Structures are given as C-alpha cells and as structure tokens.
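Enquirer: this is the structure alone, sequence omitted:
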C-alpha cells in the first residue's frame, strides 16, 4: 500500500479527451505563471496548502508543488466527493518542488496537501471551468488514444478478475489452516493487486482496509487486509497466532473488499493522462516500499510486488507509446531502454517460478535495483506532459 496516484474519472470511451497545451515548462518564470491560468503553484507547509488559484480553465493543468515545511508532503486533486483521487504526487521532501500534470474536465474538485503523509490533509475547494480555447485533437491521435484507452481498460479488468479468483483460493487455504499452501499463493495472488495498485488505491475507503501496513496505521485505525494475514502466516517472535474464527473473519473481510474493488473497477473508464500518471505512480510504489523492503515486512516477498508494479507501469507505458513516439521519440527510446535495464536486474533475482526473498538479496543488488528504479523514474515523470502536449 501507498498513496494513490492514478486519476480515475468516469470518462466514456466514446468521448475522447480534449488536450490543452502542455504546461510542463509553464512555471519556469513568474511571468509565465501569471499569464498561463493552467499553470498553478502550491505551497505546502505544516499548517497550510496554498494554491495560487481556486479555479482554472479545463485542459492540461500543471500544479508545481513546493514543500515549505519540515515534513515530507503529498498533493492531491480529488473529486467533489473528497474521496475519488483524480491525480496525486507524493514524497515531496522539505525544500523540494515537483510537478503534477493532469487533464482536467470542467467540474468541482478538492485540493489537498498531506504534510507527514497522514490524515485527510489540508483541503480546499477547487473548480475547473469550461474553456473556449480548448484545442482539438487530430484524427490520428484520436485513434491512437481510443486504442490506448480500450486496451488499458481491458488489462485492468482482466487483472481485477484474476485478483478475485486468486484471492478466493488464498482465503480458502488460509481459513482451512493450510499455511504452507497459503504462503506459497500469497505473493502470486498479490501480484494481480500490485499490477493495478494505483487504480485500487484510488478508492480511498477500500485501500486502507485492504493493503494497510502495520507501520502505516494511524491511531485508532483497525488493521485488516493482506498484511494483517501476512503477519499471521509469517509470525515474528512473541506473536500470538489468530484463532480459526479470527482467521475466518479476516479472510472473509479481505474477500469482501476485493469483490467490492472488482465491481467498482468494472465501471471505470480512463483518460491517457490517467494511464501515464498511473505508470509514474507504480514506479513510486516500487521506490517507496518494495526496493526498501518495507512492503512485505514478514514474508519478504517484496520482489513479487516489485515485478508486478513494473509490469503495470510497463503496460501503461506501452499503451501510450505510439502517442509519445510521434511527439517525443527520444523520450520513448529512453523509457524503453530503462524499462529493459530494470527488468534485466529483476530477472537476475528469479528463482524457479518466483524470486529470491528480499532479506536474502545482497546490499549491492538492492542498490543496483534502487539505482535502476531512480533512472527510470526520471523520464517516466515526463510521460504525462509528453502525452498531453
């Protein structure tokens, strides 16, 4: 689990997104910021989330988020309900600025900064207004976009269906006390979750119930989901094992939440910036939990999760690749090369049908993986702006 990154608006496939001009460089000078209403700045401190405007015209918006506080922060663009995550950028360290690019349709939204990456954040209403200057899209780009959206939707739906099936098998084994078999299936089942993690995490009510890590729990938060069961299957010293009825309760709760996720995903459609932001978000998931070994604290099955996040990021990239190749072929080449380099390092850690347990991976190998993730993250951070240019 980590913070969501994928934009999830219900956008009909028949209605293709209208792209505004790319604003990746719009904040390079104060004059540009003032002249471009789609280039916004955000100052996030311990007790404030100051957005340069409370509204913007529809199209490609760029939020340049600067952390002026002393804690790591995040920035969200939420739907009007305050729950649906439209776009997000995370892990903004003190004194650091990062950009979030999103194609925003007219409507009501909520902005939020999360100093310390905890709680509901510091929120404010935000409006996106209909714009007369929204540019059109060429017929060729429309076809490429339609294909990318249809293929990504099919991929996410397929992974969600497989997640339901695999999780049911896992829960049945766990409830029956077949621990060896449940332990073997645990990382395999979770790969379906991890491949679409940014989609799953966009549902702010479901994600904490399903994928919360013990170290991330907030005061008073009930701990359920994958990692609660993980601890019971790989018990640390002094741990008191769950009783059969408790196992049944936690297993059935996990299954209920996975089925709810599947039903919600079935009704989703996507935009190309959602796909691009999702790829970036999945690599951030790797950097924030998998490469550090924090995700699977007891099972040490982090490399299964690592591979699945990379799978999802690569599928998202390959879906929008034909669009990017016509606009920024050098970026496309760089992304291909760095995905391949990262996959080559992951392949070295394969053992049979799975991977080495992360606590057995050498420090030099962990550093090599971390370096490859960082090398890929940089061009991937430019993907959304390239898609929307």
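Expert: Happy to help now that I have it. Just so you know, these numbers come straight off a predicted model, no measurement behind them.
Enquirer: going by C-alpha atoms from here, please, whenever you check contacts or count neighbours.
Expert: Will do.
Enquirer: tell me which residues are up against stretch 243-259.
Expert: Contact partners of stretch 243-259, identified using C-alpha atoms under 8 Å, 6 or more residues apart in numbering, comprise 163-164, 167-168, 171-172, 174-175, 177, 206, 209-210, 224-226, 228-229.
Enquirer: show me where the stretch 201-350 of the chain has its helices.
Expert: 206-211, 226-233, 244-266, 272-285, 302-325, 329-348 (DSSP state H, counting those that start in this stretch).
Enquirer: and those helices as CSV, adding mean neighbour count and distance to residue 105?
Expert: What follows is these, written out as CSV (neighbours: other C-alpha atoms under 10 Å; distance: least, C-alpha to C-alpha, whole Å):
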stretch, mean neighbour count, distance to residue 105
helix 206-211, 21, 25
helix 226-233, 20, 35
helix 244-266, 17, 20
helix 272-285, 28, 12
helix 302-325, 23, 20
helix 329-348, 16, 27
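Enquirer: make JSON lines out of the ones you listed and add distance to residue 94.
Expert: Output for the helices of the stretch 201-350 of the chain, formatted as JSON lines (distance: least, C-alpha to C-alpha, whole Å):
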{"stretch": "helix 206-211", "distance to residue 94": "26"}
{"stretch": "helix 226-233", "distance to residue 94": "30"}
{"stretch": "helix 244-266", "distance to residue 94": "34"}
{"stretch": "helix 272-285", "distance to residue 94": "18"}
{"stretch": "helix 302-325", "distance to residue 94": "27"}
{"stretch": "helix 329-348", "distance to residue 94": "28"}
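Enquirer: let's bring in a second one:
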C-alpha cells in the first residue's frame, strides 16, 4: 500500500537513506542528453526541463528543492502509472530510468506524497522503444508477466478463505487467514498499483483515504477488515459486505493483471518500489498496525523484488557486474536477517511485529536501506549499451 504520509521519524530516516542514494545518481546519464528530463520539485511547483523527448528510454533526473518528502510519477493519460519514485527527501536527488512508447504522458510531483500532485503534460515522440532489444529482456518480461498472473491466481482462493471466515463470523479463523491472503498481492504490488483504481479499494489504510472520504462508508479492503478483527473484535453486517467486496475487487485485479504495461525498466523500478514499501510501511509498523503481521508483508515484498531482479540479472551482470555482486550480497543479508524472526524458513509464521524491539527494528531498517541503494541502479543497468 502506497503510504499516505510519513511519520517524523520515518521521514528523517528516509531523507538520510535517500541522501546516501543521491551519491550514485549524479553520474553521467547512460541514455544521452536528449533523453534526460530534469524534474525540479518544490512545495508548490513541478518544473520539467523539456516537454518533448524521444520515445524509448527516458531518464528523469529529479531534484527535490522543497521542504517536504515528495514522489514523482510518469503517468498515462488515464492515470495508470508508467513508473514512479517515492520518498524523495528534501534536498536530495534521484534518477529514474523508464521505457515509454510514443504518446502523451503526465509527469506529476506530489509534495507530502498526497493528492493528485502538481502536473506537467509531456510527449514522447517518434516510433517508440528501440527496435532491437536484448532478447533476454523480452524473456524476462514474459516470465515476470507469468509470475504476476500466478500470484494473482494463487491469491484468490486464499482471499476467499479469509472472506468466508469473515462472513461466517469466525474471528479467529479470519485472523489466521488474513496474512496469507495478502502474500501474492504484496509480492507484486507495483503492478497492482499501476492501474490506479484497484489499490485504493483493497489495500488502503484509514489515513490513506482521500480528502472528503468517510471511513464509515468509503473505507474498504483488507485493512478495514483488519481493524474490525483485531481492534474492534467484532464482525457485523458491514464487515460481511466488505468481505464480498474484497473478493469482487481482487477478481478484477486477477482479470486485469495480465494486461499490465510491463517493461524491463518497470520491473527494475518496481523492485525498488517494493523496498520503499518496506521502508515506509512495514519497518515502521504502520502497514499492519492492528494485526502486527508486518513481517509477512515485509518478506513478500522482498521476494517480489528479488524475483524481478533475478529475471533481469543476466543482462545487468554484463552491464554492471559490481552492481550484481552487491545486490546478491544485500538480498542474501536481508533474507538471512528476516529468517531470525521465523522458526521454519519454509513458513510465513513470523514474529508479531509488536514483539520486535527498537534495536531490532533499526537493524531491519538498515538492512532495507543497504539493499535499496544499489537496487535503485538496476533500471539503468538493464539499458546501458
């Protein structure tokens, strides 16, 4: 779930982590000057250096000159997401590489990571992506598309078991089924979020509701039911209706996920987005604030990021072998760290996050940041010639 806000502590940690990332993003662009769009974000502006650029690989060189954490998107005209970079701290820079076809797009900056953002209309000109692409990348996209579809297909029966327990009024059974029902979603969340309309229905937290929405009537999805089960400790008619609605919305996701726009760079950027999800929601304990099943989501996010990386690894290794060595090291370290919180490495029976102390949470946060920094370079590594 894309966080609606950062706590003061999380924001400070994010700024520190992203300042470290900046050091690796100020090197020369691999895509050439005509393909670089400088994006300057302030608290009330989103300035772009050019309104037109060649279709194919484009690089956003982002600088946040505002006082708030921001995020920057390339959007299709219907607001589907081409690519995004979240949690860009004040005074920091980020570089995002994306692949776009010829057509109209919007670049949006979201100071404070809220609302529709400040927008600029841009155009990608020409015939589209490069005519020739490493066939290994095409195979990677096809394999990843199969992976996200499989995750959606496997999620549905688990979600139906969760929904049935809710409708039966069985609180304990519903609690047991809750976290497993979310694993496939968490592994592939950037693809689900790319549609724009599904994530707010199934995975929004109460503080992520849009301005003017009423939690009593407009809040739907997993986290609304999580609150009913763990905090309210009751299941009423409304919760049973929401269980049915969750399945309807997840079936919509299952039907549409195979048609998502997927490119090698969107896979790489999506892997980084999954680490951002961990940094701003799971490590902070904000995502699963009632059930404290954050480590299940955490592991699923890491697994999804690692899957995208493994599919792109062969090409990235040729272009940037040192990066691949570092990513292998950091994925291994983070997975080893997570294993400390479960007795069986083949299970998702993780320690309740409210039992994880501050020092251990910091260790987890440091592990995430150590992986996120090199992972931010993966998209560029799969397009370097």
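Expert: Structure received. All figures in this text were calculated on a predicted structure; none of them were measured in a lab.
Enquirer: I'd like the TM-score for the two structures, please.
Expert: Comparison of the two superposed chains (TM-score structural alignment, normalised by the length of structure 2) gives a TM-score of 0.88, and 358 aligned residues with a C-alpha RMSD of 2.2 Å.
Enquirer: circling back to that earlier point, out of the helices of the stretch 201-350 of structure 1, flag the one nearest residue 137 of structure 1.
Expert: Among the helices of the stretch 201-350 of structure 1, helix 302-325 comes nearest to residue 137 of structure 1, with 11.7 Å by C-alpha to C-alpha.
Enquirer: the closest one aligns to what range in structure 2?
Expert: Under the alignment (TM-score structural alignment), helix 302-325 of structure 1 falls on residues 294-317 in structure 2.
Enquirer: next one: stretch 338-347 of structure 1
Expert: Using TM-score structural alignment, stretch 338-347 of structure 1 lines up with residues 330-339 of structure 2.
Enquirer: how much does the matching stretch stray from structure 1?
Expert: Here the mean offset of stretch 330-339 of structure 2 against structure 1 after fitting is 0.4 Å, by mean C-alpha distance after the TM-score superposition for structure 1.
Enquirer: who's in contact with that stretch?
Expert: By C-alpha under 8 Å, 6+ apart, the residues outside stretch 330-339 of structure 2 that reach it are 295, 299, 302, 306, 345, 364, 367-368, 370-371.
Enquirer: one more pass at 6 Å, please.
Expert: The contact list for stretch 330-339 of structure 2 (C-alpha atoms under 6 Å, 6 or more residues apart in numbering) reads 367, 371.
Enquirer: pull the distance from that stretch to the chain's centre.
Expert: On the basis of C-alpha atoms, centre = their mean, to the nearest Å, stretch 330-339 of structure 2 sits 19 Å off its chain's mean C-alpha point.
Enquirer: follow-up on the earlier one: closest to residue 357 of structure 1 out of the helices of the stretch 201-350 of structure 1?
Expert: When the helices of the stretch 201-350 of structure 1 are compared by C-alpha to C-alpha, helix 302-325 sits nearest residue 357 of structure 1, at 7.2 Å.
Enquirer: by contact count, what packs against that closest one?
Expert: Contacts defined by 3 or more C-alpha pairs under 6 Å, 6 or more residues apart in numbering; DSSP states H and E place helix 302-325 of structure 1 against helix 179-195, helix 272-285.
Enquirer: looking at these, which is closest to residue 216 of structure 1?
Expert: Nearest of these to residue 216 of structure 1, taken as C-alpha to C-alpha: helix 272-285 at 14.3 Å.
Enquirer: alignment lookup: residue 183 of structure 1 to structure 2.
Expert: Mapped onto structure 2 by TM-score structural alignment, residue 183 of structure 1 lines up with residue 175.
Enquirer: go on, residue 94 of structure 1?
Expert: Match for residue 94 of structure 1 (TM-score structural alignment): residue 90.
Enquirer: doesn't its match belong to a helix?
Expert: No. Assessed with DSSP: H, G, I helix; E, B strand; the rest coil, residue 90 of structure 2 is coil; it does not lie in a helix.
Enquirer: tally of neighbours for it?
Expert: 25 (other C-alpha atoms under 10 Å).
Enquirer: same check on residue 158 of structure 1?
Expert: For residue 158 of structure 1, the neighbour count with other C-alpha under 10 Å is 14.
Enquirer: can you report how many residues lie near residue 37 of structure 2?
Expert: Burial measure for residue 37 of structure 2: 20 neighbouring residues, criterion other C-alpha under 10 Å.
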